[in-house]
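Asker: got a predicted structure here, sequence first:
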Amino acid sequence: MSDDWRRSDSRGYQQSADNPTPDHSSQDRWTQGPDVAAYKDEAATVGAAGDDAETLRERQRLAQVEMMDRWIGGVLTEQRRTRRWKLFFRFMTLFLILAFVATVVYNAFWATTGDASTLQRHLGIVDVNGVIASDAPANAERIIQGLNRAWESDNVEAVVLHIDSPGGSPVQSQRIYAEIMRLREQGDKPILAVIEDIGASGAYYIASAADEIIASPASLVGSIGVIYAGFGFQDAISQIGVERRVLTAGENKAFLDPFQPLDEEAQVFWQSVLTQTHQQFMDDVRAGRGDRLSDQPDIFSGLIWSGEQALELGLVDQLASLEEVARDQVGEASWEDYTPRLDPFDRLTRRFTQVAAEVLGFKAPNSPLRYQAQ
C-alpha cells in the first residue's frame, strides 16, 4: 500500500499509516477542547487510597456530572448574555425609530417658524420660492399668511420677501401684490423684497409692491410681460388618420383647441386678452415703483435684466445680499423665517391627485396665461 494511505476511525478522525495519531484539527470545542480535557483529568484523579472499584466509579461519575453541570451552566450564561444584547439593540432600534417619527410629526404639525416671542430684533423672512401657483408651495394663501405673521410680530424690524422665482399665475401674483400694498399703506414697518437668483415676471410683480427692492449684481430681474404658449396639431392628426370629435355649446368654446386651426378672429380676440393683462401688470408696477422707474420703453417689453442693469433702469433700489440688508436694518445678520410650514400629508395627497388627473387626462391648467420668464 501507499505510504500516504489514510483511514478513518469510528469518530471520523483520520489516521495515516506513518502517523496513527488522530487528527484533532477539527475537534469540537464543547466535547473535546482543552477545558473538557482538564475536567476529564480532574475526574480521572478523583478518589482516595483504599477505595474499592465501585466507590471509585461512583466518584468518577459524580465528577463527570459536576463537569457536565459546569459546561451546561457556561452555555446557559452565554445564551443569557446573547439574549440581553439582542434585547438591548432591539430596544435601541425601536427608540431611534420612535424618536425619528416623533420629530417628523412635531415639525410637521406643532413646530412653528418665526417665533413671535423672540426677544432679539430681527428680519421677518417670507419665502417666495419656485413657480407661483395655487397648487405650488409659492401660493398666495401661504405667502399672505407669512406676511401677516411677520407684520404682527413686535420684534420684526422689517418684513422681507425672499424671492427666487421665475413667476407664474397672474391671479396669485395679484393677490400677493394687493396684500403687500395694503400693509405698506399702514406704514408700521418697511417691507423689502430681496431677489436671489431670479425675480422675474410674476415674482417681480410681487416685488414691485415692496418699499424697496434689493438684488445681487448677477440676479435676473424683470420680464414684465404675459405669455400664452400652445401647439397646433391639426396637420399631424389628419396625416395619421385620426378624427377629432369635440362637442361644445358656444361657438368659440373650443377656440384654443390644439387640434383645430386658430383663425384670425380668435387670434385677435386672444391677443386682446393678453394685452389687457399686460396693461394691468404695467399699471401695478408703476403704482408700486413710482418715479423710480426709468422712461426706457424696453422695461415693459418682456426683457429680463441683470441686477446691475435693473438698478440703472430703476427696477431695483440697491445691490446687496440678505446678510447686508440684515446688518443695515438690525445691526447684525439676524432673521427668522415666518413662512408657514408645508403639511407633508397634504402635499402628498395633492401631488397624488395631480398625477392621477394627468394620467386620466382630466388635468387642466388653472389659467393658460402666465407671468413667467421662459
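Answerer: Alright, I've got the coordinates.

Asker: from here on, contacts and neighbour counts on C-alpha atoms
Answerer: Noted.

Asker: give the next helix or strand downstream of the helix or strand where Ala193 lies.
Answerer: In the assignment (DSSP states H and E), Ala193 maps to strand 191-200. Sequence order places helix 202-207 as the next helix or strand after strand 191-200, per DSSP H and E.

Asker: which secondary structure elements does that following helix contact?
Answerer: strand 156-165, strand 167-168, helix 170-186, helix 264-289 (3 or more CA pairs under 8 Å, 6 or more residues apart in numbering; DSSP states H and E).

Asker: point out the most buried one among these.
Answerer: Most buried of these by mean neighbour count (mean count of other CA atoms under 10 Å) is strand 167-168; its value is a mean of 30.

Asker: below is an additional structure, to be compared with the one above:
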Amino acid sequence: MPALCRDCLHLFQEGPTCRACGGRRIVRHGELTELAIAHIDCDAFFASVEKRDRPELRAQPVIVGGGKRGVVSACCYLARIRGVRSAMPMFKALSLCPDAVVIRPEMAKYAAASRAIRALMEDLTPLVQPLSIDEAVLDLSGTAALHRAPPAAVLARFALRVEREVGVTVSVGLAPNRLLAKLAVERDKPRGFAVIGAAEAASVLAGEPVSVLPGVGPVLARRLNGLGFVTLGQLQGLSPREAAARLGEEGPGLAARARGEDGRPVDPNRETKSISAETTFEADLRGVAELEAPLWRLCEKLARRLKEKGFAAGGVVLKLKTASFALRTRHARLPAPSRLPDTLFAAARPLLAREADGTAFRLIGIGAQPLLPGAGADLGDLVDAEAPRRAARWEAMEKLRARFGEAAVTRGLLAKR
C-alpha cells in the first residue's frame, strides 16, 4: 500500500515508520497517489494567528471573540476540549473555560494570513476555490508532471510550507471529489492529513449519522430521523425514484451524497452571493439614536468589503436580533449601485427607524443585496450628482486612516455618540 512521510515527503510501500527519516507521521492509502481533490482547512485559524503573534499564549486556552454579550469567533483546541465552540455565546464559553485568554478579533491580521496561504495554494494549481477566510478546495489533477510528485506529496509539502512561512497549521482532506474531501478533512484535525478513496466511500460513510453531510442541519436531520433515516447507510440504498417518493425533490441528491457521490467542479470563479457585516452589543440597545452609531460603523465596514471584492450594492438588508433572539430582516433597493457608507446608511436608517419601536436589540447587521459589478458604483446621475465627489472624499478619508490609524478621521455622528 502506498505510504507518504509527511515530514520528509518520502514515498514508500510498507513499514510503520519512514524508511528515509524514521518519521512516524505517515499517511497510507491504496489510492494515495491517484487522488487529486483536496480540502484545506486552517486549524483554529484566528486563535492560531494570535498564538503565532503571542508565543506566551501557546500553552493557554485562547478564545477570540467579543465581550460577555458577544459570541466566540474562534477558539484554540485547548479551549475546545473544555467544550467551547465557535458561535457559542461568550458567557457560556467563559463558564466552561474561565481561565481562557479572550482576545478581540483583528480581521485585518487574519485576512493578511489568509492571503499569504491563498498565494501558496495558487502556487500548486490555478484551480483554487476559496470557501471562507480559512478554507478552500483545490483540484490538482494533471499537476504531477509540473511538481514532479503526486498531489498527496505536493499537499504535504504545502502544509509544511504554511507552518514555516505563515506560522499556522492546516489540515488536509484528499479524495476523488469535493464532498469526500470535506468529510475527510474533518476526520483528522488539527495538523491532519486524511484520505477517503472512491472504492471505500460508501462503506466508510454507511455508519455515519445523516447530520455529517454538509447542508444537513438540525431541522433536516430531525426530519430524516423521523422518517427512519438515522445513518447514511439507510439512505444509500434508495433509488432516485424511491428517494423522491419518500423524501421529496431533494431526496435523490441526498441519497447520492450519502454514497459519497459529488459532481461539483472546483470553480475559482465561484460567484460571491453575499457581503455583510454585523456586531453584537455589550448591552441591549433600543432607540434609533443609540443604534445609529453602530449602524454607521457597519456601513463603513461593508463599504470596505465591497471595494475589496470588486462589488457594489444594488440594495441593503438590515438585520436585527432582539434580546429574545428573534430575527428581523428588512430590505431596501438603492436608486443606483453604490459602495459608499453614507449611501448605504441613508438607505438603512429608515428601515432602522421603523423597527426601533422600543424593542431591545442585541445585534445589528447590514448586508449588500443584490451584488452588482463595482465598476458601475457611484458614477453620479441626475438623482445624485454628488456621488463622485463623495466617493473621492471617502477615498481620501481611507488613505488618512491607513496612514495614521482608524481614529484619524471620525464622522460627526460617531463623535456625538
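Answerer: Sure, I can see it. All values reported here derive from a predicted model rather than from experimental measurement.

Asker: can you give me the TM-score here?
Answerer: The TM-score (TM-score structural alignment, normalised by the length of the first structure) is 0.20; 130 aligned residues with a CA RMSD of 7.3 Å.

Asker: before we move on, the earlier item: show me what the strand holding Ala193 of the first structure is packed up against.
Answerer: Using 3+ CA pairs under 8 Å, 6+ apart: strand 191-200 of the first structure touches strand 156-165, strand 212-215, strand 220-222.

Asker: as CSV, those strands with distance to Gln15 of the first structure would be great.
Answerer: Shown next, in CSV, are these (distance: least, CA to CA, whole Å):
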stretch, distance to Gln15 of the first structure
strand 156-165, 83
strand 212-215, 89
strand 220-222, 88
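
Asker: right, and those - which one's nearest Arg182 of the first structure?
Answerer: With CA to CA as the criterion, Arg182 of the first structure lies closest to strand 156-165 of those, at 13.6 Å.

Asker: that closest one vs strand 191-200, what angle?
Answerer: Per axes from the mean of the first three to the mean of the last three CA atoms, to 10 degrees, the angle that strand 156-165 of the first structure makes with strand 191-200 is 10 degrees.

Asker: show me what strand 156-165 of the first structure is packed against.
Answerer: strand 122-129, helix 140-152, strand 191-200, helix 202-207, helix 322-330.

Asker: could you list the residues in contact with the longest helix that the second structure contains?
Answerer: In terms of residue count, the longest helix belonging to the second structure (DSSP state H) is helix 288-309. By CA atoms under 8 Å, 6 or more residues apart in numbering, the surrounding residues in contact with helix 288-309 of the second structure are 275-279, 285, 312-313, 339-342, 344-345, 349, 352-353, 356, 364-368, 374, 413-414, 417.

Asker: go through that helix and flag the buried ones.
Answerer: Buried residues in helix 288-309 of the second structure, counted by 16 or more other CA atoms under 10 Å: 288, 291-307.

Asker: so how far is Arg297 of the second structure from Arg354 of the second structure?
Answerer: Going from Arg354 of the second structure to Arg297 of the second structure by CA to CA, to the nearest Å gives 20 Å.

Asker: and what of Leu363 of the second structure?
Answerer: For Leu363 of the second structure, the distance to Arg297 of the second structure - CA to CA - is 13 Å.

Asker: what's the burial count for the nearest residue to Ala206 of the second structure once chain neighbours are set aside?
Answerer: Using CA to CA, 6 or more residues apart in numbering and skipping residues adjacent in sequence, the residue nearest Ala206 of the second structure is Gly233, 3.8 Å away. Residues near Gly233 of the second structure, counting by other CA atoms under 10 Å, number 21.

Asker: name the element Gly233 of the second structure belongs to?
Answerer: Judged by DSSP H and E, Gly233 of the second structure forms part of helix 232-236.

Asker: which elements pack onto that helix?
Answerer: Going by 3+ CA pairs under 8 Å, 6+ apart, helix 232-236 of the second structure lies up against helix 201-206, helix 251-258.

Asker: mind running it again at 6 Å?
Answerer: helix 251-258 (3 or more CA pairs under 6 Å, 6 or more residues apart in numbering; DSSP states H and E).
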